[in-house]
Every structure is written in C-alpha cells, then in structure tokens.
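>>> this is the structure alone, sequence omitted:
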C-alpha cells in the first residue's frame, strides 16, 4: 500500500536498516534487469522514478536512495552504455547535485526548481528534463506558451527534454494538454533556432 509520508519504510530505515538495505539491493538488481529487458526490447531511453527519495533528507538520500540508484545505473550501463538514462524524483530540490552523482545522463527536474538554477547545480555533461508545473495546464494558453518559452530559453546550450515536472493532473483540460504539446513542438520558431 502506498502512503504520502512513507512512514512504514522510514520506520524500517531507522529501526531495521540492515533489512531495508537488503531489500533495496534486491530491488536495484530487479529494476536493472527489467530496464535491460526494456532496452533489449527496443527502448531507446529509460527513466527511473524513485518515489520516496524526495521525502528523504540529503543524508538519508545518500544512505537509502543514491547507492541503489547508482547500482541500477551501473548495472544497466555495463550492458547498454549508450542508452540514455533519466532519473526522476518528485520533490528533488534538495538533492539535485546528488542525483547527478548516480551516473545518470539526464536529471528530470520537477517544477519546484527554476530551470536556470537547476542547471547551475548540475555538471555540464548532465542533461535535464522538465520542468513545467503540471498545474499550469489549468491556466490560459498564453500562460502555458510563456512558461514553455521561458523554460526552453533557460535550458539553452544544454541537453533538454521539454516536459512537465510531473504527470498530467486529473481534470486537466484535454485541449490544454494538446496545446502544451503543440507549443512545445514550435518553441524554437518563437524563441529562435540558436540553442
């Protein structure tokens, strides 16, 4: 059962850390095997979502998340070194630099981090994905386009995949989702081709 505050797994982390480390190691190996299978089946890029890592302090991220994220990346890169690997953590503002140290190619930024500030915190070789607030899709088309343009301008000169900083929220007007996609496709025409 999922939870909003991860109380059960945090209790395990602080009461039975050895057990949790064994479990996380098992998960890392299983996730790596699954991602390798996806690549072998034709995936051109893979993304790992770590749901609880954004709920950890930086010290606890270093103990209970980063080593296992790195293990997944290392195992996948052993057999598929050229497949781009993206890491997404919702609520990652406090661990962006740490995310880059896992060996991923692209860090997915949620909307709580300004694109320019996020880029300044990452090594030049690490690309970014994101980071438009999905709540913006409840707004006007003008606001959506302005945010897309601002995000892409700030990401110039870096590998960047324009995306929302999380999934589309329930109740989002379909026409605004479609507009986001279309405005994203034409962004370089509006802001200039030099990126």
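Thanks, I have it. Being a predicted model, the structure only gives us computed values, none of them experimental. Numbers count the residues shown, from 1 in each chain.
>>> going forward, measure contacts and count neighbours with C-alpha atoms only.
Noted.
>>> tell me the helix or strand right after the longest helix seen in the chain.
Taking DSSP state H as the criterion, the chain has its longest helix at helix 17-40. Scanning forward in sequence from helix 17-40 by DSSP states H and E, the next helix or strand is strand 46-49.
>>> so which elements touch that following strand?
helix 17-40, strand 85-88 (3 or more CA pairs under 8 Å, 6 or more residues apart in numbering; DSSP states H and E).
>>> coming back round to it: what is the longest helix of the chain packed up against?
Using 3+ CA pairs under 8 Å, 6+ apart, helix 17-40 sits against helix 7-15, strand 46-49, helix 66-79.
>>> identify whichever of the ones you listed lies nearest to residue 109.
strand 46-49 (11.7 Å; CA to CA).
>>> buried residues of that closest one, list them for me.
residue 48 (16 or more other CA atoms under 10 Å).
>>> show me the contact partners of that strand.
35, 38-39, 83-89 (CA atoms under 8 Å, 6 or more residues apart in numbering).
>>> from those residues, which would you call buried?
Buried among the contacts of strand 46-49 by 16+ other CA under 10 Å: 35, 39, 83-89.
>>> would you reformat those residues as CSV and include distance to residue 100?
Listed next are the buried ones among the contacts of strand 46-49 as CSV, based on distance: CA to CA, whole Å:
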residue, distance to residue 100
35, 19
39, 22
83, 16
84, 13
85, 11
86, 10
87, 9
88, 11
89, 12
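>>> alongside the first one, take a look at this:
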C-alpha cells in the first residue's frame, strides 16, 4: 500500500500515472447510494451504521474506479458528541442547537473520546480496510474554523457574521471555542489513523471567506497545532489541507506541515505552484462533468499537464461532485485522467 500512486503523489514521489479521487464521491449522484441511504433512515443514522457506511465508502471503487476511497461520514459527526444537536432540515441544511454565544456555553461542551463515543466511525474504517486491499482509504475531519462557523451561526450562513464578530469582538469566546475544536479534531483524526486510514484530509471549507490577515491571526495557529500533533504521532501518514476560494491563503498554508494543498477550481495550478512547494490536489470545476466528453478531455489534459510541474499531483474536482451528475461522466473522467497521464509519462 505504501507504494500506491495516491500515497506516492502525496509524498512527492514519481508515479506512473496521475491518481484520481473525487470529493463527495460516495454521494447522491449514485443510485446505489440512494438505495442504501433509504435503508438507514436519516443521513446521520447512515453515518452511525458501520456496515452501511462501509458499503457506501466502497461504492465509488466499484462504480467509477477511483484510486482511493474516502470514509463515508460527515464533518458534524464529532460535533454532535460535543453536546450539540445536529439536524438536517430540508431547504435549510444543517441546524445546530444550542447555538454557542458565550464562553460559558463553550465550557458546557466536551471533547469526545473517539474510541468510546465515535466507535462506529472507527468500526466503519476497520470494515472498509478488510475489504479494500489494493487502494488507500482517506479519513477526514472539518477544521476548527469551518466547524466554529456552523456552531456560532447555528447552521449555514452567507456572511459568517456571528463567526467573524466573535473573532473580532469576543476573543475569549473565540479562543475557547477554537481551542476545544482543535482538541476534538486532533483526537478524532488520530483515532482514524490508528484505526487504519492511510491518509487524512482536513476540510477547512470556508476559510476562504477570511482575509489573509484574519486567517493568519485567528485561524492558522489552530490548524497548525492539529497538523503538528498529527505529524508527531503519525509521521508516515500524509495530510491534505483543502479549502474553497482560498487561493489568497496558499502562501500562508504552505507553512503548514501538510503534504498536499487542495485547490478549488478557481485557483490555477501555475498560480498555486508559485506559492507552494508541496504536492497539490485538484482542481476540475464540478460543473465540467455536465459538459461534452471532448470538453472534459480538454480540461483534464490541461490540469494533468500543469500538475506535472508540481512536487506531486492527485487529480480531483475543485469541490464536491454535484448530486445531478451522471455517473457515466464520473467514470469517463477517471478513465480520461488515467489515459492522458499515462500517455504523458
């Protein structure tokens, strides 16, 4: 497994082809996923069912031939064990309660022990690893800032007003919440690695809403702490760091001790390579999978060509695959990435 192209690319080693996986690859675009989901009840109940979650995790391997599986779960799985209720409401997305507003509210939260309170996640990993012998399994967590945004807002937001004003106006609240989330994420990812995942991705999905100054001051130190502890405990496990619309933060994040910087589709690879010496991941626009095959092939060729100049390159979409995507297009993408990258080498 150590010599699998995904892990070699993450480490910056040469590969025979460009490996590819797809964010949200075990999702609603798949008819088999929808069938399995119907057996579980709610989305969160599916995440808590190790057997069904393992089946969903492995679906993209069987259906579209990606080079890695990613654990089927959700960024809110550890959050609900902190003492916050998470409910997915149609038309609104995740709704979190109670909303954290004070330091006293933070003090009521707890750091879950993954082996005891998130054992179903670790059991899912064990089940997947027993069935997946030829490709790596990716574990993941949301990053403190992204999780804090939801916790302070009580759900999704367009302006991040509660999060930003807490960051600027109530530093005690901000530090208390970010500190506990840092501990939660660190222990959660460490437990996933101990259970058998081969690499991990930290989703700081919404960090791009911050200026470089605010990100570096209020967010970066907490992510850095997570990464440093993980590297101390698990030095051989590659770490991917990803955020949306965050090209202005690449230079700052290059200081993280991560192996791979994930790029969204707005970030040109040459631009990124001027700002990072790490391996990269990305970065096809998810909507490109609705284009004609010739357009997809043209875009893949450009990304693969530019990726050859990176220390290492893992092909991916620049964000999650859209639910309306035709699975045949996803299969075509994977085959095209493999074919073109092999031709180029």
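Sure thing, it's come through. Everything numeric in this text was worked out from a predicted model, so none of it was measured.
>>> identify, out of the helices and strands packed on helix 17-40 of structure 1, the most deeply packed stretch.
Most buried of these by mean neighbour count (mean count of other CA atoms under 10 Å) is helix 66-79; its value is a mean of 19.
>>> tell me which strands and helices that one is in contact with?
Looks like helix 66-79 of structure 1 contacts helix 17-40 (3+ CA pairs under 8 Å, 6+ apart).
>>> 10 Å instead, please
helix 17-40, strand 46-49, helix 58-64, strand 85-88, helix 96-100 (3 or more CA pairs under 10 Å, 6 or more residues apart in numbering; DSSP states H and E).
>>> just the contacts of strand 46-49 of structure 1 now: which is nearest residue 151 of structure 1?
Looking across the contacts of strand 46-49 of structure 1 and measuring by CA to CA, the closest to residue 151 of structure 1 is residue 88, at 17.6 Å.
>>> got JSON lines for the helices and strands packed on helix 66-79 of structure 1, with distance to residue 108 of structure 1 too?
As requested, these are exported to JSON lines (distance: least, CA to CA, whole Å):
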{"stretch": "helix 17-40", "distance to residue 108 of structure 1": "17"}
{"stretch": "strand 46-49", "distance to residue 108 of structure 1": "9"}
{"stretch": "helix 58-64", "distance to residue 108 of structure 1": "17"}
{"stretch": "strand 85-88", "distance to residue 108 of structure 1": "5"}
{"stretch": "helix 96-100", "distance to residue 108 of structure 1": "9"}
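>>> sorry, back to before: mean deviation of the longest helix of structure 1 from structure 2?
Its matched residues in structure 2 lie on average 0.9 Å from helix 17-40 of structure 1 after superposition (mean CA distance after the TM-score superposition for structure 1).
>>> corresponding residues in structure 2 for that helix?
Aligned using TM-score structural alignment, helix 17-40 of structure 1 spans residues 171-194 in structure 2.
>>> what residue in structure 1 is paired with residue 240 of structure 2?
Checking TM-score structural alignment: residue 240 of structure 2 goes with residue 86.
>>> which one in structure 2 is furthest away from the centre?
For structure 2, the residue at maximal distance from the C-alpha centroid (CA atoms, centre = their mean) is residue 104, at 30.4 Å.
>>> for the stretch 1-150 of structure 2, just list every one of the strands.
Using DSSP state E, counting those that start in this stretch, the strands of the stretch 1-150 of structure 2 run over residues 69-70, 85-89, 93-97, 137-142.
>>> between those strands, which one is nearest to residue 183 of structure 2?
strand 137-142 (12.1 Å).
>>> read off where that closest one ends up in structure 1.
So in structure 1, there is no equivalent range for strand 137-142 of structure 2, judged by TM-score structural alignment.
>>> and among the strands of the stretch 1-150 of structure 2, the most buried is which?
strand 69-70 (a mean of 28).
>>> in structure 2, what residues pair with stretch 170-182 of structure 1?
Under TM-score structural alignment, the match for stretch 170-182 of structure 1 is residues 323-335.
>>> list the buried residues for the matching stretch?
By neighbour count on 16+ other CA under 10 Å, the buried set for stretch 323-335 of structure 2 is 325, 327, 329-330, 332-334.
>>> distance from it to the middle of the chain?
20 Å (CA atoms, centre = their mean, to the nearest Å).
>>> residue 87 of structure 1 reaches residue 99, doesn't it?
Yes. Taking contacts as CA atoms under 10 Å, residue 87 of structure 1 lies within contact range of residue 99: 7.4 Å.
>>> residue 114 of structure 2 touches residue 120, doesn't it?
Yes. Taking contacts as CA under 10 Å, residue 114 of structure 2 lies within contact range of residue 120: 9.0 Å.
>>> so how far is residue 178 of structure 1 from the residue positioned nearest the centre of structure 1?
The centroid of structure 1 falls nearest to residue 88 when counting by CA atoms, centre = their mean (2.1 Å). Using CA to CA, to the nearest Å, residue 88 of structure 1 is found at 23 Å from residue 178 of structure 1.
>>> swap in residue 190 of structure 1?
Taking CA to CA, one finds residue 190 of structure 1 at 18 Å from residue 178 of structure 1.
>>> returning to what we had before: which of the contacts of strand 46-49 of structure 1 sit farthest apart?
So, the contacts of strand 46-49 of structure 1 by CA to CA: farthest apart are 39 and 89, at 21.4 Å.
>>> buried residues in stretch 55-65 of structure 1, which are they?
55-56, 58, 61-62, 64-65.
>>> residue 43 of structure 1: which of these is nearest?
residue 65 (24.5 Å).
>>> residue in structure 1 matching residue 262 of structure 2?
That one, residue 262 of structure 2, aligns with residue 108 by TM-score structural alignment.
>>> and the gap between the residue lying closest to its match once chain neighbours are set aside and residue 174 of structure 1?
Once flanking residues are discounted, residue 108 of structure 1 sits nearest to residue 129: 4.3 Å by CA to CA, 6 or more residues apart in numbering. Here residue 129 of structure 1 is placed at a distance of 22 Å from residue 174 of structure 1 (CA to CA).
>>> thanks a lot, see you next time.
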